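In: no letters, just coordinates:
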């Protein structure tokens, strides 16, 4: 059987380390946080409509002073999933 003392020590050190802060906030989440309730509700409706592409949404937001890339919109649409942003669903 393999010696696991080194592994146990390494895992224990990881568990005992202070947690690092998460990375930057989702771009779409940041934009939504700066807008009024009515506008946010409309954007959320469009985000949930898969008939509207992430590129179209990004273009509309960017064209109105809220620069964002289509990939960020797509990631926000997948929020709650393993490959989505950390915004709540």
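Out: Arrived safely, thanks for sending. Source: prediction; values computed, not measured.
In: contacts, neighbours, all on C-alpha from now
Out: Will do.
In: let me know the next secondary structure element after the host helix or strand of residue 59.
Out: Per DSSP states H and E, residue 59 falls inside helix 54-63. Next in sequence after helix 54-63, counting helices and strands by DSSP H and E, comes helix 70-77.
In: so what does that next one touch, helix or strand wise?
Out: Helix 70-77 is packed against helix 27-34, helix 54-63, with contacts defined by 3 or more C-alpha pairs under 8 Å, 6 or more residues apart in numbering; DSSP states H and E.
In: mean neighbour count added to those helices, as TSV?
Out: Output for the helices and strands packed on helix 70-77, formatted as TSV (neighbours: other C-alpha atoms under 10 Å):
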stretch	mean neighbour count
helix 27-34	15
helix 54-63	16
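In: so which of those gets nearest residue 71?
Out: Nearest to residue 71 among the helices and strands packed on helix 70-77 is helix 54-63; the distance by C-alpha to C-alpha comes to 7.3 Å.
In: which secondary structure elements does the closest one contact?
Out: helix 37-48, helix 70-77.
In: second one coming, line it up with the first:
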């Protein structure tokens, strides 16, 4: 914990403890704003890199083929379940 009385290098009398704490708060604010600005710059650079480097089409085509195969498999499973449900239905007369 920072003792405001130990900040004598600011050459402020003891009655100016509020001013000393205000200076500390200002320093912390400046550091926080610097970090925030740096993060914003990094986000802009990442967005530029995404736009300059389009995704690999071969990877996308492979993923789409895999998704198509999965959809076809699931469609077949659903149709099989429907057939079995109609055949094994306890409500069937």
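Out: That came through fine. Source: prediction; values computed, not measured.
In: TM-score for these two?
Out: TM-score of the superposed chains, computed with TM-score structural alignment, normalised by the length of the first structure, equals 0.30; 39 aligned residues with a C-alpha RMSD of 3.7 Å.
In: on that earlier part again, let's have the helices and strands packed on helix 70-77 of the first structure in a markdown table, adding distance to residue 73 of the first structure.
Out: Below are those laid out as a markdown table (distance: least, C-alpha to C-alpha, whole Å):
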| stretch | distance to residue 73 of the first structure |
| --- | --- |
| helix 27-34 | 6 |
| helix 54-63 | 6 |
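In: closest one to residue 76 of the first structure among those helices?
Out: That would be helix 27-34 among those, by C-alpha to C-alpha, at 6.6 Å.
In: what angle do the closest one and helix 54-63 make?
Out: Relative orientation of helix 27-34 of the first structure and helix 54-63, computed by axes from the mean of the first three to the mean of the last three C-alpha atoms, to 10 degrees: 50 degrees.
In: give me the angle between helix 27-34 of the first structure and helix 70-77.
Out: Angle, helix 27-34 of the first structure to helix 70-77, by the same axes, to 10 degrees: 70 degrees.
In: would you map the helices across the second structure?
Out: In the second structure, the helices defined using DSSP state H lie at 17-52, 57-87.
In: just put these in a markdown table and tack on mean neighbour count.
Out: A markdown table is the format used below for those (neighbours: other C-alpha under 10 Å):
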| stretch | mean neighbour count |
| --- | --- |
| helix 17-52 | 12 |
| helix 57-87 | 11 |
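In: how close does the residue nearest to residue 74 of the first structure when sequence neighbours are not counted get to residue 5 of the first structure?
Out: Distance criterion C-alpha to C-alpha, 6 or more residues apart in numbering; nearest residue to residue 74 of the first structure, sequence neighbours excluded, is residue 54 at 5.5 Å. Distance of residue 54 of the first structure to residue 5 of the first structure, given as C-alpha to C-alpha, to the nearest Å: 49 Å.
In: picking that back up, residue 41 of the first structure is nearest to which of the helices and strands packed on helix 70-77 of the first structure?
Out: Comparing those against residue 41 of the first structure with C-alpha to C-alpha, the closest turns out to be helix 27-34 (9.3 Å).
In: got the angle for the closest one vs helix 37-48?
Out: Angle of helix 27-34 of the first structure versus helix 37-48, following the same axes, to 10 degrees, is 160 degrees.
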